[in-house]
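Participant: show me how the following folds:
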Amino acid sequence: MEKALILVVDDNPVNINVLSTILRPDYNVKMATRGEKALEIANQANKPDLILLDIMMPEMDGYEVIARLKNNPKTSNIPVIFVTAKISVEDETRGLDLGAVDYIAKPINASLVQARVRTHLALYNQSLELFRQVTEKTQEINQTRLSVIQRLGRSAEYKDNETGMHVLRMSHYSQAIALAMGLDKIWCDRLLNASPMHDLGKIGIEDAILKKPGKLDGDEWETMKQHPRFGADILSGDESELMRMAHDIALTHHEKWDGSGYPQGLKGEEIPLSARIVAVADVFDALTTARPYKEAWSIEKACSVISQDAGTHFDPDVVEVFESIMDKILELRARFPELKT
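Facilitator: Next up is the predicted model:
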């Protein structure tokens, strides 16, 4: 097993030599006589597992060194033990408040140094292992959650699309558009995972309306227009960013740029950007996919209609980006074909 790396920081070479002599039989040791050098070593790829830090040093004292270590995400978790003659209650309190895990008083006691270093390395290793386990479990939970979300979104599609592949295609179209717009990748990934729930409210629409082969009459259409509110009601009450986005998309993806959409008659940028992107992706896939009431349109015809509706139905900026990445859209369409039944 590889030895732990200890960084000893002290402006006095005698003190460094004493500590190095104590530690070298059991650990790898690096040394620094200035604060700047200590920070440089701590930021290297092979970071120290623990730092023994003097307080009273010229140019940059130990307090400033530890403050900078703790403010840097790359070094904030490295345990720091002050080794110093400055050992009043006030000094100790200040050091602990800044993030030190312990104090060792000078003159140095070899047995005490070995015991303290051994103890805090063990605690540090336990902390790293716990963090690894928590991270692994969190990833597992998140993956399970996303899987449930995707299946929840597909459940609505099974009412009017036997394979449910629509939600996979349109969610990937939405992410591709968002990425091409230069939006933050985390936001784009959230859109990928939230957009499958856009039509969740269809669960509340009776099959006689949803699967009607002909045109809906007035009352049937009014009933169909309720599905955004049904979906938003199902998705409300969760404060996570993912579910808030899913709620907004479910409620507003049938709003139109000119204000003629439903259910709220929102206009322009009153409509959340997520829903404006989903609207284009959703309509394109709906037009190019066979449904009980229509044949699939050609790519050219669907794109022509979307282009004509830019500025009325759709956000013109979103349409422009959509058209610019048609090769990517068609690649995604081929990746998620309708399943044969």
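Participant: switch to C-alpha atoms for all contacts and neighbour counts from now on
Facilitator: Noted.
Participant: Pro196 is in contact with Val167, correct?
Facilitator: Yes: between Val167 and Pro196 there is a contact under Cα atoms under 8 Å: 5.0 Å.
Participant: between those two, which contacts overlap?
Facilitator: Common neighbours of Val167 and Pro196 (criterion: Cα atoms under 8 Å, 6 or more residues apart in numbering): Gly153, Arg154.
Participant: show me how far whichever helix in the chain runs longest is from its chain's centre.
Facilitator: Determined from DSSP state H, the single longest helix within the chain is helix 110-157. Distance, stretch centre to chain centre, for helix 110-157: 16 Å (Cα atoms, centre = their mean, to the nearest Å).
Participant: other SSEs contacting that helix?
Facilitator: Taking 3 or more Cα pairs under 8 Å, 6 or more residues apart in numbering; DSSP states H and E as contact, the helices and strands that helix 110-157 lies on are helix 13-23, helix 166-180, helix 185-194.
Participant: and those as CSV, adding distance to Val280?
Facilitator: Output for the helices and strands packed on helix 110-157, formatted as CSV (distance: least, Cα to Cα, whole Å):
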stretch, distance to Val280
helix 13-23, 65
helix 166-180, 8
helix 185-194, 13
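Participant: quickly find the element holding Tyr103.
Facilitator: Secondary structure from DSSP states H and E places Tyr103 in strand 102-105.
Participant: what lies in contact with that strand?
Facilitator: Against strand 102-105 from outside (Cα under 8 Å, 6+ apart): Val80, Ile81, Phe82, Val83, Thr84, Ala85, Lys86, Ile87, Glu92, Leu96, Leu112, Val113.
Participant: give me the subset of the residues you listed that lies in helices.
Facilitator: Glu92, Leu96, Leu112, Val113.
Participant: PyMOL command to pick out the buried ones of the residues you listed?
Facilitator: A single PyMOL command is used to select the members of the ones in helices among the contacts of strand 102-105 judged buried by 16 or more other Cα atoms under 10 Å:
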select buried, resi 92+96+113
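Participant: so Leu19 sits against Val8, correct?
Facilitator: Yes: with contacts counted by Cα under 8 Å, Leu19 reaches Val8, the gap being 7.4 Å.
Participant: not counting sequence-adjacent ones, nearest residue to Leu146?
Facilitator: Closest residue to Leu146 in three dimensions, ignoring its sequence neighbours and counting by Cα to Cα, 6 or more residues apart in numbering: Asn193, at 6.7 Å.
Participant: what about the one you found, how many neighbours?
Facilitator: Residues lying near Asn193 (other Cα atoms under 10 Å) number 23.
Participant: who touches the residue nearest the centre of the chain in this structure?
Facilitator: The residue lying closest to the centre of the chain (Cα atoms, centre = their mean) is Ile186, at 4.9 Å. Listed by Cα under 8 Å, 6+ apart, the contact set of Ile186 is empty.
Participant: let's compare: structure for the following, please.
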Amino acid sequence: MKVVIVDDTHINLVLMSRLIDKLDGVGTVTFQSAREALAWCNSNPYDLLIVDYMMPDLNGLELIAGLQAPVDERPPVLMVTASVDVEVRHRALENGASDFLIKPIDKVEFLARTRNMLALRRASVSLRHRASWLADEVSKATAELRAREQETIMLLCRASEYRDPETGAHIQRMAHYSCLIAAELGLPLEQQQDILNAAPMHDIGKVGTPDHILLKPGRLNPEEMVIMRQHAAIGYQILKDCQAPMLRLAAQIALSHHERYDGAGYPHGLAGDGIPLVGRIVAVADVFDALTSVRPYKQAWTMDAARQHLLDNRGGHFDPQCVDALLRRWDAVQAIRARYQDEGTPA
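Facilitator: Next up is the predicted model:
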């Protein structure tokens, strides 16, 4: 451990250094100039500061006041003074002094107080390291849980891909579009990541849609459309009882991403801000990518045509803020489109 000693009298520095040399594993750094000592303490680690009160350039109180580290984080300070003035002691305590020694120094008392302060410092550092280690362990455990959640989501998405005519590239694109909108809206980084991970589950309820409807190569009739629209509620029922926060978010997305901003959507006919924000975000991302993708019942639209569709339905089908957020990042949208390309044609 390292003890800094500051005293304008050389003999005092020698005396205190020799006493501290008797302690195992402890070294000293000495200064006759308080200004030099202050500059060194603000730039280097140490474990105890022993400072004289009366010094010519800076007194002990001024030196302590100049320490940059917060009082609750800095090493202990032992002030040595010939003054028994109560006001001086009070000011020293207010500035962060931990204890006092009265001159002339008694070597037994000096060593005892120094030893006690170093023990407190050692315990404080150990506790801080323990807290840091615990924080790291919690972070690792949280990361492992999130990885398991993401693994579950990917497995469910993979299972749904065997039945759904939408490609895996569509799922990647719409998830990244959703994350892009969330970022542009100023959502916290963690929430952006959750949306990126949960958005691929938006159509998981289609596992409950009959093949003759799900894979029909033409427009659905009204009766078939009623059955198709049940996938939003089915997806919610699949996911709603999950304890994992990301899967609960996926349940909310599954239920709400077909609601329309004007209230004409399904399954509950919610409108405006009554639709969860994640549902409004995913609605824009999902429809935009669906329009620009090949389906068994349609050809792909151009990017510009899909962009115009969003503008034409801004405030009707779509939340205007979500539309504007996506279109403000048009270069990033095109980069996502180029990165996640469909492989061949959909099943």
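Participant: superposed, what's their TM-score?
Facilitator: Overlay of the two chains. TM-score (TM-score structural alignment, normalised by the length of the first structure): 0.71; 296 aligned residues with a Cα RMSD of 4.0 Å.
Participant: one step back: tell me the most buried of the helices and strands packed on helix 110-157 of the first structure?
Facilitator: helix 166-180 (a mean of 24; mean count of other Cα atoms under 10 Å).
Participant: any idea how far the spatially closest residue to Gly62 of the first structure that is not a sequence neighbour is from Val113 of the first structure?
Facilitator: Using Cα to Cα, 6+ apart and skipping residues adjacent in sequence, the residue nearest Gly62 of the first structure is Ile55, 3.9 Å away. Look at Ile55 of the first structure and Val113 of the first structure: by Cα to Cα, to the nearest Å, they are 16 Å apart.
Participant: per the alignment, the residue nearest to Leu146 of the first structure corresponds to what in the second structure?
Facilitator: Superposed on the second structure with TM-score structural alignment, Asn193 of the first structure falls opposite Asn197.
Participant: test my guess that its match contacts Gln150.
Facilitator: Yes: Asn197 of the second structure is within contact range of Gln150, at 6.5 Å (criterion: Cα under 8 Å).
Participant: got the end-to-end distance for stretch 329-341 of the first structure?
Facilitator: End-to-end for stretch 329-341 of the first structure, by Cα to Cα: 24 Å.
Participant: report the distance from it to the chain centre.
Facilitator: 27 Å.
Participant: map Asp160 of the first structure across to the second structure for me.
Facilitator: Using TM-score structural alignment, Asp160 of the first structure sits opposite Asp164 in the second structure.
Participant: can you tell me the SS state at that match?
Facilitator: Secondary structure assignment for Asp164 of the second structure (DSSP: H, G, I helix; E, B strand; the rest coil): coil.
Participant: measure the nearest residue to Pro272 of the first structure once chain neighbours are set aside to His254 of the first structure for me?
Facilitator: Leaving aside its chain neighbours, Pro272 of the first structure sits nearest to Asp248 (7.0 Å; criterion: Cα to Cα, 6+ apart). Distance, Asp248 of the first structure to His254 of the first structure, by Cα to Cα: 11 Å.
Participant: the more surrounded of these two?
Facilitator: More crowded of Asp248 of the first structure and His254, by other Cα under 10 Å: His254, with 29 against 23.
Participant: residues in contact with the residue mapped onto that one from the second structure?
Facilitator: Aligned counterpart of His254 of the first structure in the second structure: His258 (TM-score structural alignment). By Cα under 8 Å, 6+ apart, the residues touching His258 of the second structure are Ala232, Gly265, Tyr266, Pro267, Gly279, Ala283.
Participant: mind running it again at 7 Å?
Facilitator: Shown in contact with His258 of the second structure (Cα atoms under 7 Å, 6 or more residues apart in numbering): Gly265, Tyr266, Ala283.
Participant: most surrounded residue in those residues?
Facilitator: Counting by other Cα under 10 Å, top hit in the contacts of His258 of the second structure: Ala283 with 26 neighbours.
Participant: mind listing what it touches?
Facilitator: His257, His258.
Participant: trace it over to the first structure, please.
Facilitator: In the first structure, the residue paired with Ala283 of the second structure according to TM-score structural alignment is Ala279.
Participant: for Ser127 of the first structure, see how far away its match is.
Facilitator: Ala279 of the first structure is 46 Å from Ser127 of the first structure, where distance means Cα to Cα.
Participant: next: Glu140 of the first structure.
Facilitator: For Glu140 of the first structure, the distance to Ser127 of the first structure - Cα to Cα - is 20 Å.
Participant: and Ser236 of the first structure, by the same measure?
Facilitator: To Ser127 of the first structure, Ser236 of the first structure is 36 Å away according to Cα to Cα.
Participant: mind checking the SS state of Asp258 of the first structure?
Facilitator: coil.
Participant: so what's the residue count around it?
Facilitator: Counted with other Cα under 10 Å, Asp258 of the first structure comes out at 16.
Participant: how about it: what's its closest non-neighbour residue?
Facilitator: Per Cα to Cα, 6+ apart, closest to Asp258 of the first structure is Thr312, 4.8 Å.
Participant: again with Pro296 of the second structure
Facilitator: Using Cα to Cα, 6+ apart, the nearest residue to Pro296 of the second structure is Pro217, at 4.8 Å.
Participant: aligned to the one you found, what sits in the first structure?
Facilitator: Matched to the first structure by TM-score structural alignment, Pro217 of the second structure sits across from Pro213.
Participant: re the thing from before, any idea which element the residue nearest to Pro296 of the second structure lies in?
Facilitator: Counting by DSSP H and E, Pro217 of the second structure is found in no helix or strand.
Participant: now for Ile249 of the first structure: which residues touch it?
Facilitator: So Ile249 of the first structure contacts Ser195, His198, Ser274, Ala275 (Cα under 7 Å, 6+ apart).
Participant: again, only using 10 Å
Facilitator: Residues in contact with Ile249 of the first structure (Cα atoms under 10 Å, 6 or more residues apart in numbering) are 191, 194-199, 228, 231-232, 243, 255, 271-279.
Participant: now do Ala159 of the second structure
Facilitator: Under the criterion of Cα under 10 Å, 6+ apart, the neighbours of Ala159 of the second structure are Ile153, Ile204, Val207.
Participant: try 7 Å this time
Facilitator: Here Ala159 of the second structure is in contact with no residues (criterion: Cα under 7 Å, 6+ apart).
Participant: ok, Glu184 of the second structure next?
Facilitator: Contact partners of Glu184 of the second structure, counting by Cα under 7 Å, 6+ apart, are Ala325.
Participant: what's it aligned with over in the first structure?
Facilitator: By TM-score structural alignment, Glu184 of the second structure lines up with Ala180.
Participant: do you know how far its match is from Gly204 of the first structure?
Facilitator: As judged by Cα to Cα, Ala180 of the first structure and Gly204 of the first structure stand 34 Å apart.
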